[in-house]
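# sharing a model that was predicted from the sequence below.
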Amino acid sequence: MRAGLTVGEFSRVTHLSAKTLRHYHDVGLLEPADVDPATGYRYYSLDQVPPAQVIRRLRGLDMPVADVKAVLAAEAVADRNKLISAHLDRLETKLVEARAAVDDLRDLLRRAPGGPVIEHRSVPAQPAIGIRAVIDRADVLSWWQGALGELNGVIGAQHLRRTGPSGGLFDSDLYEHERGEAVVFVPVEAGLRPVGRVTAFVVPPAELAIAVHPGPLNDIDLTYGDLGTYAARHEIGVEGPLREYYLRDPIETSAEAEWRTEVGWPIFRSDAT
């Protein structure tokens, strides 16, 4: 009497290759119904066809093996659906991110040659309030938004007078080593009462090559690329933190397309007076 379906037969029934079935056996996802102790041949039962079909579809959606096991082990339909829905939500998020990446690439390919207008500017020291931290590059955007909101909250609460656009200083280590110091600041007149992370800060003077980056910050690397290329080509780049001035930021509008950011690259100016 046969012990069940052979690997080849079960493979044809389920459209799972012998290699895949062997892997699922090794990781404990779909173990054979019987293994011949003498030959090591594996056999599967017809009752294993439905779970194999479920596994094939879930793995086809890139669900991790551990999560597939949890789905198969769940006794209540509601529990299974909850696990599957959570994975589908993650897939939707990845899809949105992939679409954004595709749009960014298309914009890059359509980008007009020549790049933005670049100007040289001497920036004097400027009293400000700021928040300083050592952060991971992956956290820059969320940290920046939180710091900007906190600074503006203090300005409103203490009735401080702004004297210029908000800005940021970003150490080169953030880009080279993916962790470094960042400062978000808002120029104000004196009078701050330090609170929480917010302290008095003096924005250092600098000689900068500056270009305006329009719109969202997810592709601001293009403007940095233009400035870095310009500085290297003219052999005027110097060490120092990269600088941004937020002419129109999330505090003013939630419409990212309306944001305007000046990006400053530190340079040596032989014509500075």
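That came through fine.
# all contacts plus neighbour counts: C-alpha atoms, from now on.
OK.
# how about the helices of the stretch 1-150 of the chain, start to end?
7-14, 18-26, 49-60, 65-73, 77-110, 140-158 (DSSP state H, counting those that start in this stretch).
# possible to save the ones you listed as CSV with mean neighbour count and distance to W259?
Formatted as CSV, those follow (neighbours: other Cα atoms under 10 Å; distance: least, Cα to Cα, whole Å):
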stretch, mean neighbour count, distance to W259
helix 7-14, 16, 53
helix 18-26, 15, 50
helix 49-60, 15, 40
helix 65-73, 15, 41
helix 77-110, 13, 17
helix 140-158, 15, 13
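# take a look at this one as well, against the first:
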Amino acid sequence: MLTIGEFSRISRVSAKTLRYYDQIGLLKPGFVSQDSGYRYYEVSQLRDMLLISRLKRYRFSLPEISAVLAARDNGRLAELLKAKKEEFLRQIENQRHLLLQMEQDIEKIERCENIMQANYLVKTVETQPKTIYSLRRKMSVRDFAEAFGALCAGLEKSRLKPAGPFLSVYHDEEFNHECTDIEVGVEVSGGSGEQVRTLALGLCCFATHIGPYDDFTPCYTALMEWIEREGYTVSGPPFELYVKGCDDNVPPSEYVTEIYFPIKK
């Protein structure tokens, strides 16, 4: 067996960290002396420590790693690694978008332009009433995927088919990342029930945003500036129409979203 010091030296993990892993049940010593309290590890546990260190580098949380060690299931581990890989790919794409945006900002600054001046073409449209199937709930921005998953499950159960892009309506006056009154929905042809309603917002101004979902603020700002400049006021909740998105197998930099504000003079 190896003392905690020897195990620490070989695995390149501090004794303090090993004691913490013992405390939370992630990696318990093979033997603890009742007389001295010293921890001893089996040589075979070095493989477990290697796996823990590898998964930590892959940004797995300690509870996730603990579940992997408990299951000892290579099939499940492969699934988790594939999911983490997809998460990394999304992060890489987001970083690429940020780099592109940074390069554009540098070019604007070098031309003595305001980097916060967004070039959005704002248009007005008399929107027609839509029959939508929707779910409305208080949720955080992290809950969008779950909400749209529930929406699609409800559509299938109700035997309804989408007749247009998915959308979100923001009913709160203020936006709170952790808890906002949001309605997710999609236009349908016919249907009935408490989750089917008519969305009628009348005259709207709108602009098209191309890029990831977490970068809508410049578009919202351009719309509000236009509304004030043209002498309109907001008359209803804004909504987002996801013309092209994650279901279209395109990178986030190519997502197309139309953002609408109901308006009146």
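Looks like it came in fine. As the structure is a computational prediction, the values presented were derived from the model and not from experiment.
# for the two chains, what TM-score is obtained?
The TM-score (TM-score structural alignment, normalised by the length of structure 2) is 0.66; 243 aligned residues with a Cα RMSD of 4.4 Å.
# so for P204 of structure 1, which of the helices of the stretch 1-150 of structure 1 sits nearest?
helix 140-158 (18.6 Å; Cα to Cα).
# for that closest one, packing partners?
Judged by 3 or more Cα pairs under 8 Å, 6 or more residues apart in numbering; DSSP states H and E, the packing partners of helix 140-158 of structure 1 are strand 126-136, strand 179-187.
# please work out which of those is packed deepest.
Of those, the one with the most neighbours on average (mean count of other Cα atoms under 10 Å) is strand 179-187, at a mean of 23.
# quick one: map Y44 of structure 1 onto structure 2.
The equivalent of Y44 of structure 1 in structure 2 is Y41 (alignment by TM-score structural alignment).
# list the contacts for that match?
Y41 of structure 2 sits next to M1, L2, T3, I4, F7, P29, G30, F31 when contact means Cα atoms under 8 Å, 6 or more residues apart in numbering.
# quick check: which of the helices and strands packed on helix 140-158 of structure 1 is nearest to R269 of structure 1?
That would be strand 126-136 among these, by Cα to Cα, at 19.9 Å.
# first to last residue in stretch 230-240 of structure 1, what's the distance?
16 Å (Cα to Cα, to the nearest Å).
# actually, stretch 170-183 of structure 1.
7 Å.
# which residues touch that stretch?
Residues contacting stretch 170-183 of structure 1 (Cα under 8 Å, 6+ apart): 130-138, 168-169, 240-243.
# and of these, the nearest to G196 of structure 1?
I131 (9.3 Å).
# just checking, the closest one touches G196?
No. Taking contacts as Cα atoms under 8 Å, I131 of structure 1 lies outside contact range of G196: 9.3 Å.
# what's the counterpart of T198 of structure 2 in structure 1?
Under TM-score structural alignment, T198 of structure 2 pairs with F201 in structure 1.
# ok, now which ones touch that match?
P127, A128, I129, G130, F185.
# let's have those residues in TSV, adding distance to G40 of structure 1.
Shown next, in TSV, are the contacts of F201 of structure 1 (distance: Cα to Cα, whole Å):
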residue	distance to G40 of structure 1
P127	78
A128	75
I129	72
G130	69
F185	69
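# which of those does structure 2 keep?
Contacts conserved in structure 2 for the contacts of F201 of structure 1, using both residues aligned by TM-score structural alignment, their matches' Cα atoms under 8 Å: P127, A128, I129, G130.
# of those residues, closest to I55 of structure 1?
G130 (52.7 Å).
# residue in structure 2 paired with the closest one?
For G130 of structure 1, the residue aligned by TM-score structural alignment is I132.
# its match against E194, yeah?
No. In this structure, I132 of structure 2 is not within contact of E194 by Cα under 8 Å, at 10.9 Å.
# neighbours of the closest residue to K84 of structure 2 other than its chain neighbours, how many?
Nearest residue to K84 of structure 2, sequence neighbours excluded (Cα to Cα, 6 or more residues apart in numbering): Y58, at 7.6 Å. Using other Cα atoms under 10 Å, Y58 of structure 2 has 13 neighbouring residues.
# equivalent analysis for A71 of structure 2, please.
For A71 of structure 2, using other Cα under 10 Å, the count is 11.
# rewinding a little: got the kept ones among the contacts of F201 of structure 1 as JSON lines, with distance to L148 of structure 1 columns?
Below are the kept ones among the contacts of F201 of structure 1 laid out as JSON lines (distance: Cα to Cα, whole Å):
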{"residue": "P127", "distance to L148 of structure 1": "17"}
{"residue": "A128", "distance to L148 of structure 1": "13"}
{"residue": "I129", "distance to L148 of structure 1": "11"}
{"residue": "G130", "distance to L148 of structure 1": "9"}
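# any idea which of those is closest to T20 of structure 1?
Set against T20 of structure 1, the nearest of the kept ones among the contacts of F201 of structure 1 by Cα to Cα is G130 (55.8 Å).
# re the thing from before, kindly indicate the member of the contacts of Y41 of structure 2 with the most neighbours.
F7 (23 neighbours).
# quick one, what contacts D105 of structure 2?
D105 of structure 2 sits in contact with I115, where contact means Cα under 8 Å, 6+ apart.
# and it, how far from Q117 of structure 2?
Taking Cα to Cα, one finds D105 of structure 2 at 10 Å from Q117 of structure 2.
# same deal with K244 of structure 2?
Distance from K244 of structure 2 to Q117 of structure 2, by Cα to Cα: 25 Å.
# rewinding a little: among the contacts of Y41 of structure 2, which two are most distant?
Once Cα to Cα is applied, the contacts of Y41 of structure 2 give F7 and F31 as the farthest pair, at 12.8 Å.
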